[in-house]
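K.L.:
okay, structure incoming, though there's no sequence with it:
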């Protein structure tokens, strides 16, 4: 199993549009072979000192896949290619972290 943390930065003021875009693909992604978990989250402001400052334009995607091959297939899925095309004007940047259990 692998874990994926994707931080997608929307252009200023457009995060809600990006979230709506992700909502439209949740069902087909979760139905993909090898998908264990796939969901979006946004920063929560707290008073916990170790927490980094909030990122108001970032959508974090938390994913679990059975294998790296399943993730690679997901990235090539037609609904993902269509999604990336649809949100390309909204997205300012992407950071991807791929992890394995220790």
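P.N.:
In hand now; what should we look at? For clarity, every value in this text was computed on a predicted model and none was experimentally measured.

K.L.:
can we go C-alpha only for contacts and neighbour counts from here?
P.N.:
Noted.

K.L.:
distance check, the residue nearest the centre of the chain against residue 8.
P.N.:
Nearest residue to the geometric centre of the chain (Cα atoms, centre = their mean): residue 61, 2.6 Å. Here residue 61 is placed at a distance of 8 Å from residue 8 (Cα to Cα, to the nearest Å).

K.L.:
next, the one to line up against it:
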């Protein structure tokens, strides 16, 4: 199992546009093989900070997701609103001992 945490900074005032652009991808992704969790969250203190929290059964299935048509469509639809992004892939079993 692994997690992907994607944090994006969006232009002020575009939260609703970003959500509208992301919803088709969210709905399709939740039906994908290997998707355990896929959520979009907006920071209540700063609406320009949006985080996607994903949980996948395997890296192979995550990689398949990244290549999917609905992810490509989301990236194109979201591009006008996104200022920056940071993606982290985390294997929980690697950090439990900390």
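P.N.:
Nice, thanks for sending it over. Computed from a predicted model, the values in this text were never measured in an experiment.

K.L.:
which helix is the longest one in structure 2?
P.N.:
For structure 2, the helix with the greatest residue count under DSSP state H is helix 15-30.

K.L.:
now name the helix or strand holding the nearest residue to residue 22 of structure 1 once chain neighbours are set aside.
P.N.:
Among residues not flanking residue 22 of structure 1 along the chain, residue 40 sits closest, at 7.5 Å (Cα to Cα, 6 or more residues apart in numbering). According to DSSP states H and E, residue 40 of structure 1 maps onto strand 35-41.

K.L.:
mind reading off the mean deviation between that strand and structure 2?
P.N.:
Compared with structure 2 after the fit, strand 35-41 of structure 1 shows a mean deviation of 0.6 Å (mean Cα distance after the TM-score superposition for structure 1).

K.L.:
helix or strand next in line after that strand, which one?
P.N.:
Moving toward the C-terminus from strand 35-41 of structure 1, the next element (DSSP H and E) is strand 58-65.

K.L.:
where in structure 2 does that next one fall?
P.N.:
Aligned using TM-score structural alignment, strand 58-65 of structure 1 spans residues 49-56 in structure 2.

K.L.:
next, the buried residues of the matching stretch.
P.N.:
The neighbour-count check on stretch 49-56 of structure 2 (16 or more other Cα atoms under 10 Å) flags 49, 50, 51, 52, 54, 55, 56 as buried.

K.L.:
quick one: list the elements packing against the longest helix of structure 2.
P.N.:
strand 35-42, helix 69-78 (3 or more Cα pairs under 8 Å, 6 or more residues apart in numbering; DSSP states H and E).

K.L.:
what range does stretch 22-42 of structure 2 cover in structure 1?
P.N.:
Going by TM-score structural alignment, stretch 22-42 of structure 2 sits over residues 22-42 in structure 1.

K.L.:
list the buried residues in the matching stretch.
P.N.:
Judged by neighbour count (16+ other Cα under 10 Å), stretch 22-42 of structure 1 contains these buried residues: 22, 29, 34, 35, 36, 38, 40, 42.
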